[in-house]
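**Student:** I'd like to go over a predicted model; first the sequence, then the structure.
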Amino acid sequence: MWRNIASNAMTFLVVLVFLAGGALIWAKQEYSDAGPLAVPICLSVQSGSNMRRVSDELVSQGAVSSGALFRMGADYTDKAGQLKAGSYLVPEGSSMSEIVDIVTRGGASTCGTEVVFRVGINQAMVQVRELDPVTGRFEEVAEFDPAQGEAPEEYTSVKQKADTRFRVALAEGVTSWQVVNELRQVDVLEGDVTEVPPEGSLAPDSYEVRPGDTLESVLSRMQSAQELILATAWQNRASDLPLKTPEEALILASIVEKETGIPTEREQVAAVFVNRLNAGMRLQTDPTVIYGITKGEGILGRGLRRSELDAATPYNTYVIPGLPPTPIANPGRASIEAALNPDTADYVYFVAKTLDPKDGHVFATTLDEHNSNVAAYRRLEAQRANQ
């Protein structure tokens, strides 16, 4: 009898071990397999939260099939204590293992609210945007000019949240004075600077910032980025350019930046000025004259006067030979590269193609051809005046 009891007990233990092993294999498989999430979601992890709260939220949003198994997996992989606050994009079909990795690896939030401080040529704007996890696109919640009255509630309500991301975005062609003047209005940055960085030394780009960052540190990042862009472009420059130093290249790039906003014609505009420099011709470009008047501190807001075009100033390229003494704006990477690798065409003239700046320019190699193009443009002006 005892032999039968022992045999049955052993059989029972074998079955239990088998079942336990099978359950473990199933649990591992369930933890690693694709999850039930049908569409991406934005998961917010608050400061001081824990895996139970996160797992409950995931269950409620249909991202995991079992909160208990999610927590067990986090414990088993020693990640339960590594939860990081933030807002995280959880892709559709994410496994429990992948979600645990998302909420514990740290770094910047990948979804939720984003505040963008845009420094543009004509004005600065603040945008509050929310990521739609389904489309992967940011939807605008609010937009306002920080210099015009109080910020809206949509901004003040998210400014203090730990998972809100902040970016500073510089448009190509802004001046250093504009950058400093507008960044002084960014209320998440601290401190000030006593001097405006040299013109052209700030790289137009998008920079992630954090509340408490100093204005000086952000400007330093922009200068370091521009130094790298210029050094790389100078190293890869075309041969036989009439440019002796990287600083001269930066000056020419800033002129190209202000003369055209059409990406496909930057090299052509650069070719015109390179060909003029090689031929000993004056550059004769309005943006340099304008900079000589404004010093980059705001927009001229009117046309140039005849007296200003005739005045002998360091920036009047209708009068002086060669390049002006400094850049006239902060050029972007594309304009720097265009200045150092211009089109090989023999263009020495260009004029606007139509009255719409978006239509770009028409280029010419001879004065007769250029005069014909100018006449066509004047006719368009006359037609508009008579309408």
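**Tutor:** Yes, it's here. Computed from a predicted structure; not experimentally measured.
**Student:** Going by C-alpha atoms from here, please, whenever you check contacts or count neighbours.
**Tutor:** OK.
**Student:** Pretty sure Thr175 sits against Gly296.
**Tutor:** Yes. Taking Cα atoms under 8 Å as the contact criterion, Thr175 and Gly296 are neighbours in contact, 5.6 Å apart.
**Student:** Compare those two (neighbour count), which wins?
**Tutor:** More neighbours sit around Thr175 than around the other of Thr175 and Gly296, counting by other Cα atoms under 10 Å; the figures are 33 against 18.
**Student:** three-state assignment of the residue lying closest to that one once chain neighbours are set aside?
**Tutor:** Taking Cα to Cα, 6 or more residues apart in numbering, and ignoring the residues beside it in sequence, Thr175 has Ala329 as its nearest neighbour in space, at 4.5 Å. Following DSSP: H, G, I helix; E, B strand; the rest coil, the label given to Ala329 is coil.
**Student:** Please enumerate residues in contact with stretch 298-307?
**Tutor:** Counting contacts by Cα atoms under 8 Å, 6 or more residues apart in numbering, the residues outside stretch 298-307 that touch it are Asn122, Gln178, Asp286, Ile290, Ile293, Thr294.
**Student:** Among those, name the buried ones.
**Tutor:** Burial by neighbour count, 16 or more other Cα atoms under 10 Å: within the contacts of stretch 298-307 this picks out Gln178, Asp286, Ile290, Ile293.
**Student:** In the strand or helix carrying Ala23, which residues are buried?
**Tutor:** Under the criterion DSSP states H and E, the helix or strand holding Ala23 is helix 2-32. Neighbour counts using 16+ other Cα under 10 Å place Ala27, Glu30, Tyr31 of helix 2-32 among the buried residues.
**Student:** Tell me the helix or strand right after it.
**Tutor:** Next along the chain after helix 2-32, with elements defined by DSSP H and E, is strand 41-45.
**Student:** quick one: that following strand to chain centroid distance?
**Tutor:** Chain-centre distance of strand 41-45: 24 Å, with Cα atoms, centre = their mean, to the nearest Å.
**Student:** Presented hereafter is structure B, for comparison with structure A:
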Amino acid sequence: MRIKPKSPREALQPEQAPAPPQRSRHVRNPLVILINLVITLAVFGLATVGGALYFGKKKFEEAGPLATDATVVISSGSGLSGITDRLAGQGVIDDSMIDEWIFNLGIRFYKNATNLKAGEYAFAPGVSMHQVMTDLVEGNAVTHSVTIPEGWTTAQIIDRVRKHPVLVGEITDVPGEGALLPETYTFARGMTRQGVLDQMKAAQDKLLAEVWERRTSDLPVNSPEELVILASIVEKETALADERPRVAGVFVNRLNKNMRLQSDPTILYGLYGGEAWLKDRSAIKQSELKAENKYNTYQIDGLPPGPIGNPGRAAMEAVANPSRTLDLFFVADGTGGHIFAETYEQHQANVRKWRKIERERRQQQQNQETQPATSN
């Protein structure tokens, strides 16, 4: 077919652009439009949630606003919101709504909303929300302690427990003499006074059973209770750990020979009970020595009717396994220890030495008191 040539004018005219193609019927479908919208919103939502999680996690783990050491008491029964308010009030976490929301959400994210423990907590400057959560979940509370010296009577122990500023509540059940184990006991704020005493009693029961099982076979004590009685006397007679087995050996030898124990501390307990050592006392008076009482081992045979204090582990171990000696006597040596003797004659010589030391000390003290003060 022959093509008609264009005129010069027509050749100068630009060719008309082709018309755009018609949109597919599928693109114009309302369902497709809705699906596209949903996908777009989902992608945007995921991006938003991801950003929020990243921000929240970063905030939850970064250093907090606390500037100085702080102690916060979380009461028993406090809910998550109450704990959050207490922490914010003490400056451990920021008191802004966003930070409190992040803390609550973080606790719930880790599924610890019901695992937070009451107690007294110490937080260091800059502590993070995550570390706060960890401390509350693990119960890393501040611990307090009460120390009971060996040999103290139950009256002395009760007096110390009652005066402790952190313990709470009243003492409803006073244990018997010798029923408590002298040690250092740690506890968190909120512990009751009765609870600490119950711990001491349980510890003594457990230890006494163990010591009784390890005792030597030929002891002149017939029960764990008698072992505690003799151990309480040993405890009062010497404060030196390495002397306790030898002191126990003296009393065991005397019991085996049906000799009276003749222990001075038993006199005081028989006269004044558990309050005998609540006040400092000087040497025993002759009137006290001669006064009749059922604990006075200068007057009675064998063991007294009960302990004269609460012996510690070392004293009970010493009675259960005393030193194998022939010693029957001991007296102070002036240095805090004792001199031991097998015969009464040796003992009398040791007593004379001790009395000489006492006289010299009294004379020296009198000289210091009467010596006039010198001025510079």
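**Tutor:** Cool, got the structure. All figures in this text were calculated on a predicted structure; none of them were measured in a lab.
**Student:** quick one on the thing from earlier: mind putting the buried ones among the contacts of stretch 298-307 of the first structure into TSV with distance to Val272 of the first structure?
**Tutor:** Formatted as TSV, the entries for these read as follows, by distance: Cα to Cα, whole Å:
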residue	distance to Val272 of the first structure
Gln178	28
Asp286	14
Ile290	20
Ile293	24
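**Student:** what's the closest of those to Ala352 of the first structure?
**Tutor:** Comparing those against Ala352 of the first structure with Cα to Cα places Asp286 closest, at 13.0 Å.
**Student:** so what corresponds to the closest one in the second structure?
**Tutor:** Correspondence of Asp286 of the first structure to the second structure, assessed by TM-score structural alignment: Asp264.
**Student:** so stretch 251-262 of the first structure aligns onto which residues of the second structure?
**Tutor:** Taken onto the second structure by TM-score structural alignment, stretch 251-262 of the first structure occupies residues 229-240 there.
**Student:** Name the residues of the matching stretch that are buried.
**Tutor:** If you call a residue buried by 16+ other Cα under 10 Å, then stretch 229-240 of the second structure has these buried ones: Ile229, Leu230, Ala231, Ser232, Ile233, Val234, Glu235, Lys236, Glu237, Thr238.
**Student:** Skipping its backbone neighbours, what lies nearest the last one in space?
**Tutor:** It stands for Thr238 of the second structure. Taking Cα to Cα, 6+ apart as the measure, Thr238 of the second structure lies nearest to Arg244, with 6.7 Å between them; neighbours along the chain are not counted.
**Student:** Which element, helix or strand, includes the one you found?
**Tutor:** Here Arg244 of the second structure is assigned to helix 244-256, by DSSP H and E.
**Student:** which other helices and strands contact that helix?
**Tutor:** The criterion is 3 or more Cα pairs under 8 Å, 6 or more residues apart in numbering; DSSP states H and E, and the helices and strands that helix 244-256 of the second structure contacts are helix 224-237, helix 313-320, strand 329-332.
**Student:** contact partners of the helix or strand just after that helix?
**Tutor:** Sequence-wise, the next helix or strand downstream of helix 244-256 of the second structure (DSSP H and E) is helix 264-272. Here helix 264-272 of the second structure makes contact (Cα under 8 Å, 6+ apart) with 233, 236-237, 275-276, 284, 288-289, 293-297, 304, 308.
**Student:** can you tell me which of the residues you listed are in helices?
**Tutor:** When the contacts of helix 264-272 of the second structure are checked against helices using DSSP state H, the ones located there are Ile233, Lys236, Glu237, Glu288, Leu289.
**Student:** show me the contacts for the first one.
**Tutor:** Yep, that's Ile233 of the second structure we're talking about. So, once contact is read as Cα under 8 Å, 6+ apart, Ile233 of the second structure ends up touching Ser263, Pro265, Thr266, Pro307, Ile308, Gly309.
**Student:** Residue in the first structure paired with the last one?
**Tutor:** With TM-score structural alignment defining the correspondence, Gly309 of the second structure maps onto Ala329 in the first structure.
**Student:** from what I can see that match touches Leu202, true?
**Tutor:** No. Using Cα under 8 Å, Ala329 of the first structure is not in contact with Leu202, being 9.1 Å away.
**Student:** list residues touching both of the two?
**Tutor:** The contact lists of Ala329 of the first structure and Leu202 share Ser176, where a contact means Cα under 8 Å, 6+ apart.
**Student:** which one of these two has more residues nearby?
**Tutor:** When Ala329 of the first structure and Leu202 are compared for neighbours, Ala329 comes out ahead with 30 against 27, by other Cα under 10 Å.
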